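Visitor: no letters, just coordinates:
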């Protein structure tokens, strides 16, 4: 059985979050949560919330045991990009892309 949770439109680049996702993928849930708690990145804070939500979904909706759960999938996909412009010399403009991401975590029960 698998339980998942998704946070949409998080204002952080998916590239930055995917580095942290790679660290927790395949780990036991409690180990992944402790890693995220002490990782000094903004993406780790958001991923911590999503992982907690996925664990709560597994416990409350599917009646799975927390001790047997592991992180089956962790990903950050592209969300919409806000396009802004910064004035530059000689009347030109420089584009600024403010990226957002959709962060998802799937936890599964170990056999």
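Guide: Sure, I can see it. These numbers were taken from a predicted model, which means no experiment stands behind them.

Visitor: please make it C-alpha for all contacts and neighbour counts, starting now.
Guide: Fine.

Visitor: ok, residue 83 touching residue 96?
Guide: Yes. Using CA atoms under 8 Å, residue 83 is in contact with residue 96, at 6.0 Å.

Visitor: just checking, next helix/strand downstream of the longest helix belonging to the chain?
Guide: Looking only at the chain and at elements set by DSSP state H, the helix with the highest residue count is helix 42-61. Following helix 42-61 in sequence order, the next helix or strand is strand 69-78 (DSSP states H and E).

Visitor: helices or strands up against the helix or strand that that following strand is followed by?
Guide: Following strand 69-78 in sequence order, the next helix or strand is strand 82-87 (DSSP H and E). Helices and strands in packing contact with strand 82-87 are listed as strand 93-98; criterion 3 or more CA pairs under 8 Å, 6 or more residues apart in numbering; DSSP states H and E.

Visitor: take this one as well and set it beside the first:
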């Protein structure tokens, strides 16, 4: 059985999340739950929340037999902002967001 959880509007760029997530694909859920709280990166907090959400969808909480089947990172919407510049001008910049989709399965 597979369960899917999605985290939207994550306030971190998709590029930073993709670099972080590669190590956790195919990993046992119980191992990931031990490692992620000790990681000192913002991406770890977001990924941990989405994994917990996917685990809670199972009726029996048997995290020893569950594994992370896939993790997908997509671009989210941008927050467009303006920053003051020299000589009375303004410069446009964007705050990027991402979407995290985690699929957890009980069979390999």
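Guide: It's in. If you're wondering where the values come from, they're calculated on a predicted model, not measured in any experiment.

Visitor: TM-score of the superposition?
Guide: TM-score of the superposed chains, computed with TM-score structural alignment, normalised by the length of the second structure, equals 0.89; 108 aligned residues with a CA RMSD of 1.6 Å.

Visitor: how big is the angle separating the longest helix of the first structure from strand 69-78?
Guide: Interaxial angle of helix 42-61 of the first structure relative to strand 69-78 (axes from the mean of the first three to the mean of the last three CA atoms, to 10 degrees): 130 degrees.

Visitor: report the buried residues of helix 42-61 of the first structure.
Guide: The neighbour-count check on helix 42-61 of the first structure (16 or more other CA atoms under 10 Å) flags 43-44, 46-48, 50-58 as buried.

Visitor: can you check stretch 74-81 of the second structure too?
Guide: If you call a residue buried by 16+ other CA under 10 Å, then stretch 74-81 of the second structure has these buried ones: 75, 76.

Visitor: ok, now stretch 95-104 of the first structure?
Guide: 99, 100, 101, 102, 103, 104.

Visitor: residue 102 of the first structure and residue 12 touch, don't they?
Guide: No. Counting by CA under 8 Å, residue 12 is not a contact partner of residue 102 of the first structure; they are 9.3 Å apart.

Visitor: pull the number of nearby residues for residue 17 of the first structure.
Guide: Per other CA atoms under 10 Å, the neighbour tally for residue 17 of the first structure reads 23.

Visitor: hmm, it is touching residue 39, no?
Guide: No. Residue 17 of the first structure lies out of contact with residue 39 (CA under 8 Å); the separation is 11.8 Å.

Visitor: can you name the farthest residue from the center of the second structure?
Guide: The centre of the second structure is farthest from one residue, residue 87, which by CA atoms, centre = their mean lies 40.5 Å away.

Visitor: ok, it to residue 81 of the second structure distance?
Guide: Distance, residue 87 of the second structure to residue 81 of the second structure, by CA to CA, to the nearest Å: 19 Å.

Visitor: what of residue 54 of the second structure?
Guide: Plainly put, residue 54 of the second structure is 34 Å away from residue 81 of the second structure if you go by CA to CA.
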